[in-house]
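# sequence-free structure coming up:
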């Protein structure tokens, strides 16, 4: 409240003096909201940790795919069987290189295995720096190409293995596995290993796409 009092000056002149207290009403003054950035700061390490965990899974899956493709290529490349016919001078032989499809299968899995081995450093970089985009995009593109190559090789070889096991009476194609009882199980196992690598590559492609989408 305002208060006033009189001050007597010389000559008996009374000068009224008013003391004015400046007061600001709190009405109409909007409070300042201070938004804490703690939630956002805490969210960044959480996202980085999630991406780093997915990157570790990516690295483990790549190692598993390397094992699958190198095993498939090695088994196919060492598959051969001889069948004696009357004497040792006349023999039936079955080898992987007698079938162009099996040769393509061997080359396709070997190429995929070599690519996966070279991709390991890039996968490690993505673990150390989970927010990097260039390396992850590179892995996504080449993983897709490796997937296409591997699934083509495995599918073509699977068709030949099916004919070797069952034959085709309409075209007079005999079931070779009735005679070559060692050759067929080995090529069948190689095809199974290649399809296992295909499944792993599918997961790798989805993981890379998910990580890129979250950036």
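Noted; the coordinates are in hand. Computed from a predicted structure; not experimentally measured.
# going by C-alpha atoms from here, please, whenever you check contacts or count neighbours.
OK.
# now the longest helix along the chain: buried residues?
Assignment by DSSP state H gives helix 38-77 as the longest helix of the chain. Across helix 38-77, burial judged by 16 or more other C-alpha atoms under 10 Å covers 48, 51-52, 54-56, 58-59, 61-62, 65-66, 68-73, 75-77.
# cool, stretch 198-211 as well?
By 16+ other C-alpha under 10 Å, the buried positions in stretch 198-211 come out as 198, 200-201, 204-205, 207-209, 211.
# what do you get for stretch 90-97?
94-96.
# what of stretch 162-178?
So, applying 16+ other C-alpha under 10 Å, buried residues of stretch 162-178: 164-165, 167, 175-177.
# comparison target below:
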């Protein structure tokens, strides 16, 4: 109980509390949201890189064709990707992967606009694994044929043809390398998706 003679001391409220200002450190929820948005942007850029690599693989393999010039027009040796079912499968598979990556871009944009949305990330995570499997299968099968084209197999009398069809072998080898680049980018995207889903 205060007496009439006592002096009252007024303590002013802090300016941050009085004016209702937020603290300088954002709450943990906003930090997570910002990190997920950054992961979404990185995922979008990786998808663009994967599209370029997959299209390069399909186009390079699809245009691999060489005819040896020192034979007559009635008797020529020609090497083309559609002579081998493995290379045909490679072109179809990489074209499908490139098409999927283009269709996945809107979902990747959703993860940027709505970083806390779970459904688009789970969908991309599952479909990326399927696309990675298809890319790996096509690349590995084509790599086996490219190895035989470069080195042959004496046990089965399969001759190396790259000494004669140098341009053809160079193109198919480049296509296989591009497919493995696509597979590596898919692995990074899957790891990022798993990391983002773990934060939920």
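On my side now, so go ahead. All of these numbers come straight from a predicted model, not from anything done at the bench.
# please state their TM-score.
Remark: TM-score between the superposed chains equals 0.86 [TM-score structural alignment, normalised by the length of structure 2]; 179 aligned residues with a C-alpha RMSD of 1.6 Å.
# returning to that earlier point: sitting in strands, which of the buried residues of stretch 90-97 of structure 1 do you find?
Among the buried residues of stretch 90-97 of structure 1, the ones falling in strands (DSSP state E) are 94-95.
# quick one on the thing from earlier: for residue 4 of structure 1, state which of the buried residues of stretch 198-211 of structure 1 is nearest.
The nearest member of those to residue 4 of structure 1, counting by C-alpha to C-alpha, is residue 211 at 74.2 Å.
# in space, what's closest to the closest one - neighbours in sequence excluded?
residue 51 (6.9 Å; C-alpha to C-alpha, 6 or more residues apart in numbering).
# mind checking how far the counterpart of residue 40 of structure 2 in structure 1 is from residue 61 of structure 1?
Counting by TM-score structural alignment, residue 40 of structure 2 corresponds to residue 55 in structure 1. For residue 55 of structure 1, the distance to residue 61 of structure 1 equals 10 Å [C-alpha to C-alpha, to the nearest Å].
# returning to that earlier point: list the contacts of the nearest residue to the match of residue 40 of structure 2 once chain neighbours are set aside.
Spatial nearest neighbour of residue 55 of structure 1, chain neighbours left out: residue 127 (5.1 Å); criterion: C-alpha to C-alpha, 6+ apart. Residue 127 of structure 1 is in contact with 51-53, 55-56, counting by C-alpha atoms under 8 Å, 6 or more residues apart in numbering.
# any chance you could map the strands in structure 1?
Using DSSP E, the strands of structure 1 run over 3-9, 13-19, 80-85, 87-95.
# please work out which of these is packed deepest.
Comparing the strands of structure 1 by mean neighbour count (mean count of other C-alpha atoms under 10 Å), strand 80-85 comes out on top with a mean of 14.
# how far does that strand sit from the chain's center?
How far strand 80-85 of structure 1 lies from its chain's middle: 44 Å, per C-alpha atoms, centre = their mean, to the nearest Å.
# switch the strands of structure 1 over to CSV; also include distance to residue 41 of structure 1.
Shown next, in CSV, are the strands of structure 1 (distance: least, C-alpha to C-alpha, whole Å):
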stretch, distance to residue 41 of structure 1
strand 3-9, 53
strand 13-19, 51
strand 80-85, 62
strand 87-95, 62
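# sorry, back to before: closest one of the buried residues of stretch 198-211 of structure 1 to residue 8 of structure 1?
residue 211 (84.4 Å).
# that closest one matches what in structure 2?
With TM-score structural alignment as the criterion, residue 211 of structure 1 lines up with residue 196 in structure 2.
# the residue nearest to residue 132 of structure 1 when sequence neighbours are not counted: what's it in contact with?
Nearest residue to residue 132 of structure 1 in three dimensions, chain neighbours excluded: residue 126, at 6.4 Å (C-alpha to C-alpha, 6+ apart). Residue 126 of structure 1 makes contact with 52, 55, 132, 135-136, according to C-alpha under 8 Å, 6+ apart.
# which two in the residues you listed are spaced the farthest apart?
Greatest spacing in the contacts of residue 126 of structure 1, by C-alpha to C-alpha: 52 and 135 (14.0 Å).
# what does residue 82 of structure 2 correspond to in structure 1?
In structure 1, residue 82 of structure 2 lines up with residue 97, judged by TM-score structural alignment.
# separation between its match and residue 212 of structure 1?
Distance, residue 97 of structure 1 to residue 212 of structure 1, by C-alpha to C-alpha: 41 Å.
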